[in-house]
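Asks: after the sequence you'll find the predicted model.
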Amino acid sequence: MDVSLDLSGRHALVVGTARAARRIVARYRAGGAVVVLVSAGDACARLGRVAAGTDATPPALVVWVDGRQALREVLAEHASRLRIWFVTEQGAPELPRGQVTLVGGGPGDTDLMTVAGRRALAEADVVLFDRLAPQELMAQWAPGAEFIDVGKTPGHHAVPQGEIESLMVDHALRGNRVVRLKGGDPFVFGRGGEEVLACRRAGVPVTVVPGVTSAISVPAAAGIPVTHRDVSRAFTVISGHTPFTEEELAHLVGLGGTIVVLMGVNTLPHLAAGLQRHGMATDMPLAIIERGYSIAQRTTVTSVGGVTPLLATVAPRSPAVIVIGEVVRVAAWDDGRNAESHDLVRTIADLAP
């Protein structure tokens, strides 16, 4: 697009097929133009009406994407005679077989989307996105792409995993570039491994763009390091969507270090009781960070022994990350008081300098 031409509210003819011109149409519409996608023959007819003075809204611009070269020359000549701008742009190539890219979108903050993830979205024809994926700028990042919401909420999978995999494969086999956009990292409790296998079984090329995992970034947003010198030299990331076995609880206590729990709000009472049953001190600090990186971020600091009575009052909800360990005491915003002596709820406003 020639940035010297103000297209706000003005008509632009884009000449080509819907597939080839998809991103170009989206870009001009984003610039404020009234875009009409036409064939080369229809474009010639439209300029004929402009020349005859019978077109009430003559275009300010003609954008050639694809079609017969002879018609391109005719259109360019007509546009020049009518003093209408004429430009040529490269359309999306036709692919015999598409591809799938799994993109980790990070914890939800658009600034934490990787450069590689943005690049994959810019080239996407179809985007299948999750509930926790960064959605605010999707239309800008993937102009003109088809967006398919396959998001899941706790206990409710509107689109079953098998159907998500079928959608990815089917769109790719039609020659589309498919992006599977997820929150966090695709391979950290994101079922990315299953989706990669589904693509490989179907013979569809697949790549993975890692994302910033909430297991580390969300505690960091609350000022909590998952490791800290002389405090914790290891951290364990676990999924809490189902209750833990006694063997798992015993291993978690025995490992020491920091425990980071994803998807664990509903099983937190069971976890807290089980950890104490296997020898964890009741005053071990515990933090719940809800809605990390959003304006509604809230951090609740308590202890393993004190969390269960507190839940009825605080009523934490997903998405939330739970951190258990001495690192909670060294949070950047801690005022020096021990977790066992108080229950502290902080919002993101409280954490501001």
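Replies: Sure thing, it's come through. Residues are numbered from 1 along each chain as shown.
Asks: all contacts plus neighbour counts: C-alpha atoms, from now on.
Replies: Noted.
Asks: now the strands for the stretch 201-350 of the chain?
Replies: Assigned by DSSP state E, counting those that start in this stretch, the strands in the stretch 201-350 of the chain fall at 206-209, 235-239, 258-262, 285-290, 298-303, 320-324, 344-347.
Asks: check it against this one:
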Amino acid sequence: MNAHHEQYLVGLDLAGRRAVVVGGGQVAQRRVARLIAAGAVVEVVSPEVTPAVEGMASAGEITWTARRWTDGDLAGAWYAIAATDEAATNAAVVAEAERDRVFCVRADDGDKGTAVTPATGGYDGLTVGVLARGAHRRSAAVRTALVEALAAGVVDESAEPPQAGVALVGGGPGDPELITVRGRRLLSRAEVVVADRLGPRDILDELSPEVEVIDASKIPYGRAMAQERINELLISHARAGKFVVRLKGGDPFVYGRGFEEVQACAAAGVPVTVVPGITSAFAAPAVAGTPVSHRGVAHEIVVVSGHVAPGDPRSLTDWTALGRMTGTIVLMMAVERLGKFAEALISHGRPADTPVLIVQDGTTRIERSVRATLETAEQVAAEQEISPPAIVVIGPVAGLQAPVGG
């Protein structure tokens, strides 16, 4: 192939068509996964393959011929990839492909094949492909930037207006980069956004000016009435033909009353999509350098809502059982009643010197964490002026800490 000629970018329909990959290493593994996704009938020819490729063969997704390539292996192929670690073998595969008029990518030296693999990325049914005449880092950088621009709504690719309905999106623990790709994509298409105080606020600045943003935390009613009012807003805007994103902090189904909103939409006949999010219960300790589970330290993790105290008739938590267990307890919304929770755990068997980690505003710019024990947690939190939102981790893992970078 003459590298000075412009390459012709094309999308191949390989569904049900034979594709042969010669080689079974990491490069082959990546290509095979894409070919399977394209519906190709894939044969891998290689004496050895990576465990992942072997797994694909065991699952019947591909055929693995466990030997070296021999001339004739490309018979009936529509597409071929030469991805061995031997230049001579790759050259021979390309020569057979040339003879049989099969387009063939040569992974070790793109210019010597008859096709090249573009840097590709997917976004909402689009496939973005970039060729840069063999400058792989450049094509990969441009591909990534394009996909991120689409996901952030910087490039408006929506030829059709979004369908009316509601998307319940978990915004993650606070850092705007910790929302899911799908959540960010749906947010970029929103016409109305109903946002929580604890959602990733910085993301709202990226929305176009015509998007109506409703701050759910400013709805003037008691807590239960505010929830009803939020439900009504979601339904009324969706019925008016709008695509509404309900942006919640963390994960909508982890103490976020998200299922109440799903039930309300379903009862009103409004289509609703749920997009899970990263919960601060696990993310806040992680960014503070502490795992909620660790081999040989904790085999269980219990996430507990701290909005009612132990002994309160409304409490659904078995504090006796929590006191007996040895694993990790993560308390959410617990700063106000921290002393009561510590007392209950100690009285039911947890050692008073059990490590405690408190992370306030986890993953945000103002994140800070303090360490204590069950015995000292209430006093330390008061001295350090810890205020919500904060995550409290109790158990042996809270004594573990490693320096981690954001």
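Replies: Cool, the structure landed. If you're wondering where the values come from, they're calculated on a predicted model, not measured in any experiment.
Asks: hmm, back to that, need the strands of the stretch 201-350 of structure 1 in a markdown table (columns: distance to residue 333 of structure 1 and mean neighbour count).
Replies: As requested, the strands of the stretch 201-350 of structure 1 are arranged in a markdown table below (distance: least, C-alpha to C-alpha, whole Å; neighbours: other C-alpha atoms under 10 Å):
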| stretch | distance to residue 333 of structure 1 | mean neighbour count |
| --- | --- | --- |
| strand 206-209 | 33 | 18 |
| strand 235-239 | 21 | 17 |
| strand 258-262 | 18 | 23 |
| strand 285-290 | 13 | 26 |
| strand 298-303 | 11 | 25 |
| strand 320-324 | 15 | 25 |
| strand 344-347 | 10 | 14 |
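Asks: now render the ones you listed as a markdown table, adding distance to residue 27 of structure 1.
Replies: Shown next, in a markdown table, are the strands of the stretch 201-350 of structure 1 (distance: least, C-alpha to C-alpha, whole Å):
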| stretch | distance to residue 27 of structure 1 |
| --- | --- |
| strand 206-209 | 25 |
| strand 235-239 | 41 |
| strand 258-262 | 38 |
| strand 285-290 | 36 |
| strand 298-303 | 38 |
| strand 320-324 | 36 |
| strand 344-347 | 39 |
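Asks: let me know which of those is the nearest to residue 80 of structure 1.
Replies: For residue 80 of structure 1, the closest of the strands of the stretch 201-350 of structure 1 is strand 206-209, at 45.2 Å, according to C-alpha to C-alpha.
Asks: in structure 2, what stretch matches the closest one?
Replies: The aligned range for strand 206-209 of structure 1 in structure 2 is 272-275, by TM-score structural alignment.
Asks: which one in structure 1 is aligned with residue 355 of structure 2?
Replies: Using TM-score structural alignment, residue 355 of structure 2 sits opposite residue 285 in structure 1.
Asks: what sits against the residue nearest the centre of structure 2?
Replies: The centre of structure 2 sits closest to residue 180, judged by C-alpha atoms, centre = their mean, with a distance of 4.7 Å. By C-alpha atoms under 8 Å, 6 or more residues apart in numbering, the contact list for residue 180 of structure 2 reads 171, 172, 276, 277, 278.
Asks: map it onto structure 1.
Replies: Under TM-score structural alignment, residue 180 of structure 2 pairs with residue 114 in structure 1.
Asks: equivalent analysis for residue 22 of structure 2, please.
Replies: So, by TM-score structural alignment, residue 22 of structure 2 is left unmatched.
Asks: pretty sure residue 22 of structure 2 sits against residue 31.
Replies: No. Counting by C-alpha atoms under 8 Å, residue 31 is not a contact partner of residue 22 of structure 2; they are 10.9 Å apart.
Asks: for residue 237 of structure 2, give its distance to residue 262 of structure 2.
Replies: 15 Å (C-alpha to C-alpha, to the nearest Å).
Asks: for these two, indicate the residue with more neighbours.
Replies: residue 262 (20 against 17; other C-alpha atoms under 10 Å).
Asks: aligned partner of that one in structure 1?
Replies: Under TM-score structural alignment, residue 262 of structure 2 pairs with residue 196 in structure 1.
Asks: ok, now which ones touch its match?
Replies: Counting by C-alpha under 8 Å, 6+ apart, residue 196 of structure 1 has contacts 206, 207.
Asks: wait, is it part of a strand?
Replies: No. Counting by DSSP: H, G, I helix; E, B strand; the rest coil, residue 196 of structure 1 falls outside a strand, being helix.
Asks: what distance do you get for it to residue 138 of structure 1?
Replies: In terms of C-alpha to C-alpha, residue 196 of structure 1 sits 23 Å off from residue 138 of structure 1.
Asks: repeat for residue 225 of structure 1
Replies: 30 Å.
Asks: residue 124 of structure 1 now?
Replies: 11 Å.
Asks: please name every helix or strand in contact with the helix or strand residue 45 of structure 1 falls within.
Replies: Element membership for residue 45 of structure 1 (DSSP states H and E) is helix 40-52. Applying 3 or more C-alpha pairs under 8 Å, 6 or more residues apart in numbering; DSSP states H and E, one finds that helix 40-52 of structure 1 contacts strand 11-15, helix 69-81.
Asks: so which elements touch the last one?
Replies: What that stands for is helix 69-81 of structure 1. So helix 69-81 of structure 1, by 3+ C-alpha pairs under 8 Å, 6+ apart, packs with helix 40-52, strand 85-88.
Asks: at 10 Å instead, please
Replies: Judged by 3 or more C-alpha pairs under 10 Å, 6 or more residues apart in numbering; DSSP states H and E, helix 69-81 of structure 1 is in contact with helix 40-52, strand 61-64, strand 85-88.
Asks: can I get those in CSV with mean neighbour count and distance to residue 332 of structure 1?
Replies: Putting these into CSV (neighbours: other C-alpha atoms under 10 Å; distance: least, C-alpha to C-alpha, whole Å) gives the following:
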stretch, mean neighbour count, distance to residue 332 of structure 1
helix 40-52, 17, 63
strand 61-64, 23, 55
strand 85-88, 16, 55
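Asks: save these as JSON lines, and put in distance to residue 160 of structure 1 too.
Replies: Listed next are the helices and strands packed on helix 69-81 of structure 1 as JSON lines, based on distance: least, C-alpha to C-alpha, whole Å:
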{"stretch": "helix 40-52", "distance to residue 160 of structure 1": "43"}
{"stretch": "strand 61-64", "distance to residue 160 of structure 1": "41"}
{"stretch": "strand 85-88", "distance to residue 160 of structure 1": "43"}
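Asks: so which of these is nearest residue 313 of structure 1?
Replies: For those, proximity to residue 313 of structure 1 was assessed by C-alpha to C-alpha; strand 61-64 is nearest, at 60.3 Å.
Asks: thanks again, I'm all set now.
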